[in-house]
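Trainee: This is the structure alone, sequence omitted:
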């Protein structure tokens, strides 16, 4: 056993690390014995990317990434559910889960948690119904409250952890206030947060008033004023996705995030993985943009929401001595425990 300093999601703590029965490193929170050797470096759980599209990337690379958890925010629910099952090692219906090409099976030591929203919920003709990149089954067009109830029920039955609602006024129609609120209420009744793609003048502010609990993208269409920032910081969290934008939109988004973070708002690291040539791993450009927005080392780690390092199934990462840069992290190996 070695003494280890680890990040529990909010703060740094001391515990012990050693090899489990399966020969993999395991972290414990017990008090180290006097004279216990110290592990060089510090431990964090695998990081979370809160906005990915696994059908648009080679998701097999997750198994060798520093990501312990991803949240798919728009895909065919049945396909993404199979990817999630195979990464979590949980079978459905009491039998073996269906194999997904390129994804490690439940016995792999490199399992990752995949949460997902299922299909984009959008009005008829709304974003992204006309996008060539949208996989079959990844968009549900909703015309009325009855269709909304059916769609939310089907997403819940598919095992989603949240609901994704598109509200992009620059690319087609958006839901009326009444229908958006109906969807939000239906989701809330099932314990499902509503994550909104808000794009276009006033949309980020509107969806918050109507029941969205998180923005899929930090606002990039316009600069929010300080009063709007304060209101959002008190009511909602933002997923960053700063690096996907052109320079103009990125500057707007970084400015909004800087003031939102300073106002106490919760920023979550997310890359919109699959939107262009994004890595299936930590994205250095996104990390750099968040630092530009004023997130220091600990704030950045909180935004990355590491999985619980005390969970014996969690991916454990090692930060080198003296560093809190997540880009310097690498998987902790048995060889690291031979000091």
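Mentor: Thanks, I have it. All values derive from a computational prediction rather than experimental measurement. Residues are numbered from 1 along each chain as shown.
Trainee: switch to C-alpha atoms for all contacts and neighbour counts from now on
Mentor: Will do.
Trainee: Count the residues that sit near residue 283.
Mentor: 17 (other Cα atoms under 10 Å).
Trainee: helix, strand or coil for residue 221?
Mentor: coil (DSSP: H, G, I helix; E, B strand; the rest coil).
Trainee: What about it, how many residues nearby?
Mentor: Residue 221: 19 surrounding residues under other Cα under 10 Å.
Trainee: Next one: it relative to residue 197, how far apart?
Mentor: 12 Å (Cα to Cα, to the nearest Å).
Trainee: could you pull out the helices for the stretch 201-339 of the chain?
Mentor: In the stretch 201-339 of the chain, the helices defined using DSSP state H, counting those that start in this stretch lie at 203-209, 226-235, 247-262, 284-292, 297-304.
Trainee: mind putting the ones you listed in a markdown table, mean neighbour count and distance to residue 80 included?
Mentor: Shown next, in a markdown table, are the helices of the stretch 201-339 of the chain (neighbours: other Cα atoms under 10 Å; distance: least, Cα to Cα, whole Å):
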| stretch | mean neighbour count | distance to residue 80 |
| --- | --- | --- |
| helix 203-209 | 20 | 26 |
| helix 226-235 | 16 | 29 |
| helix 247-262 | 20 | 29 |
| helix 284-292 | 18 | 24 |
| helix 297-304 | 20 | 22 |
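Trainee: Got another one to weigh against that:
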């Protein structure tokens, strides 16, 4: 059996606590067809060796892709992004383009935010027209969810930001979650303001778009969240490296959530403020500060481990990320769906 491409490296991370030795990945079309020790590698049309460590492609679980140049993320090893809210006439064409454009990462999206009439972010100066669907009662909430289903959104995003305007009531929030659940779609909430994280949890929301930062969560709520909720980190938006009060509160909440066994995902809110394009090493450092081990950070920033049958999304970094996760920001080679991605030029 001859593969289209054989990519070899000095080591690989296959989801365990330690690295495997010299490893080869055989690619056929857009999928991994074989993976194993380099000494047993099959034949291939093209063979490429990279000095470094093979990893699954990296994922940023919170971006706003229309506000950045997403091709810069791909060249940095981020092969998949989750866009958590944008105007439908901008984000859906970008999602469609990414399916066939080898220069773009895979883009999964929520589509427009759901919010209360006049709620965040419908009145924000940065928000384009139609960035949000305003829902005022359970009937309009169900209608809004149904309007998004045809696009097969990765999640439904609801905003509960009581510091920036009105928020939906409990009945409307319950209707959003119920309608989304009926279609097998998760709901992600932006919670900001006293009590909003608890409201989201009680309504059945099981993904938080940000680590809560406007209040210290009580221990019982942290324990509840840790059982079945995922938190997307986004710590660096609070000061961009400065030690602000909001950052301290978020870190305290995330540290307790992780300690209780909660699931943490790497996410940056890229497009919001002066965040670096690519892997944000300050966000990686924040995950370390929250108590995640290097292997836990790898699990937070990658999808499924490299395996036959998986989409051939691969990032190669120069050294062992289980020893120093900062090397995640130093991609040496990248495959998206089996196709090599050109390296970033200096200054990109």
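Mentor: Structure's in. What do you need? Computed from a prediction, not measured in an experiment: that's the story for all the values here.
Trainee: hang on, the earlier thing: of all the helices of the stretch 201-339 of the first structure, which one is nearest residue 148 of the first structure?
Mentor: Among the helices of the stretch 201-339 of the first structure, the nearest to residue 148 of the first structure by Cα to Cα is helix 203-209 (16.3 Å).
Trainee: Show me what the closest one packs onto, helices and strands only.
Mentor: Using 3 or more Cα pairs under 8 Å, 6 or more residues apart in numbering; DSSP states H and E, the elements in contact with helix 203-209 of the first structure are strand 163-168, strand 194-199, helix 226-235.
Trainee: Can you report how many residues neighbour the closest residue to residue 318 of the first structure other than its chain neighbours?
Mentor: The spatially closest residue to residue 318 of the first structure, leaving aside those adjacent along the chain, is residue 43, at 4.8 Å (Cα to Cα, 6 or more residues apart in numbering). Residues near residue 43 of the first structure, counting by other Cα under 10 Å, number 27.
Trainee: And the helices and strands packed on helix 203-209 of the first structure: which comes nearest residue 2 of the first structure?
Mentor: The minimum distance between residue 2 of the first structure and those falls on helix 226-235, with 40.4 Å, by Cα to Cα.
Trainee: Show me what the closest one is in contact with.
Mentor: 205, 208, 213, 256, 259-261, 263-266 (Cα atoms under 8 Å, 6 or more residues apart in numbering).
Trainee: counterpart of it in the second structure, which residues?
Mentor: Aligned by TM-score structural alignment, helix 226-235 of the first structure corresponds to residues 219-228 of the second structure.
Trainee: what's the mean deviation for the matching stretch versus the first structure?
Mentor: Comparison of stretch 219-228 of the second structure with the first structure after fitting gives an average deviation of 1.2 Å (mean Cα distance after the TM-score superposition for the first structure).
Trainee: Is the counterpart of residue 114 of the second structure in the first structure in a helix, a strand, or coil?
Mentor: In the first structure, residue 114 of the second structure lines up with residue 121, judged by TM-score structural alignment. Of the three states, residue 121 of the first structure takes strand under three-state DSSP.
Trainee: what residues are up against residue 121 of the first structure?
Mentor: 139-142, 151, 163-166 are the contacts of residue 121 of the first structure under Cα under 8 Å, 6+ apart.
Trainee: returning to that earlier point: where's the residue nearest to residue 318 of the first structure relative to residue 22 of the first structure, distance?
Mentor: Per Cα to Cα, residue 43 of the first structure is found 19 Å from residue 22 of the first structure.
Trainee: so how far is residue 175 of the second structure from the residue mapped onto residue 210 of the first structure from the second structure?
Mentor: By TM-score structural alignment, residue 210 of the first structure lines up with residue 203 in the second structure. According to Cα to Cα, residue 203 of the second structure stands 9 Å off from residue 175 of the second structure.
Trainee: try residue 246 of the second structure
Mentor: 31 Å.
Trainee: ditto for residue 89 of the second structure
Mentor: 25 Å.
Trainee: when you align them, which residue in the second structure goes with residue 83 of the first structure?
Mentor: Residue 83 of the first structure maps onto residue 94 in the second structure, by TM-score structural alignment.
Trainee: before we move on, what about residue 200 of the first structure?
Mentor: Under the alignment (TM-score structural alignment), residue 200 of the first structure maps onto residue 193 of the second structure.
Trainee: Next one: its match from residue 306 of the second structure, what distance?
Mentor: As for residue 193 of the second structure, its distance to residue 306 of the second structure is 40 Å (criterion: Cα to Cα).
Trainee: The two - which one has more neighbours?
Mentor: Neighbour count, other Cα under 10 Å: between residue 193 of the second structure and residue 306, residue 306 has more, with 24 against 15.
Trainee: Hmm, the more buried one is touching residue 34, no?
Mentor: No: the pair residue 306 of the second structure / residue 34 is not scored as a contact, 9.7 Å apart, by Cα atoms under 8 Å.
Trainee: can you pull the contacts of the most centrally placed residue in the second structure?
Mentor: For the second structure, the residue nearest the mean C-alpha position is residue 61 (1.0 Å; Cα atoms, centre = their mean). Going by Cα under 8 Å, 6+ apart, residue 61 of the second structure touches 81-83, 232, 265-268.
Trainee: Can you tell me which of these is closest to residue 45 of the second structure?
Mentor: Nearest member of the contacts of residue 61 of the second structure to residue 45 of the second structure, counting by Cα to Cα, is residue 81, at 30.3 Å.
Trainee: Count the neighbours of the equivalent of the closest one over in the first structure for me.
Mentor: Aligned by TM-score structural alignment, residue 81 of the second structure pairs with residue 70 of the first structure. Using other Cα under 10 Å, residue 70 of the first structure has 23 neighbouring residues.
Trainee: Specify the local secondary structure of residue 70 of the first structure.
Mentor: Following three-state DSSP, we place residue 70 of the first structure in the strand state.
Trainee: before we move on, the earlier item: what sits closest to the match of residue 210 of the first structure if chain neighbours are left out?
Mentor: residue 174 (5.3 Å).
Trainee: That neighbour pairs with which position in the first structure?
Mentor: So, by TM-score structural alignment, residue 174 of the second structure is matched to residue 181.
Trainee: ok, the residue lying closest to residue 57 of the first structure once chain neighbours are set aside - contacts?
Mentor: Once flanking residues are discounted, residue 57 of the first structure sits nearest to residue 274: 5.4 Å by Cα to Cα, 6+ apart. Residue 274 of the first structure is in contact with 52-57, counting by Cα under 8 Å, 6+ apart.
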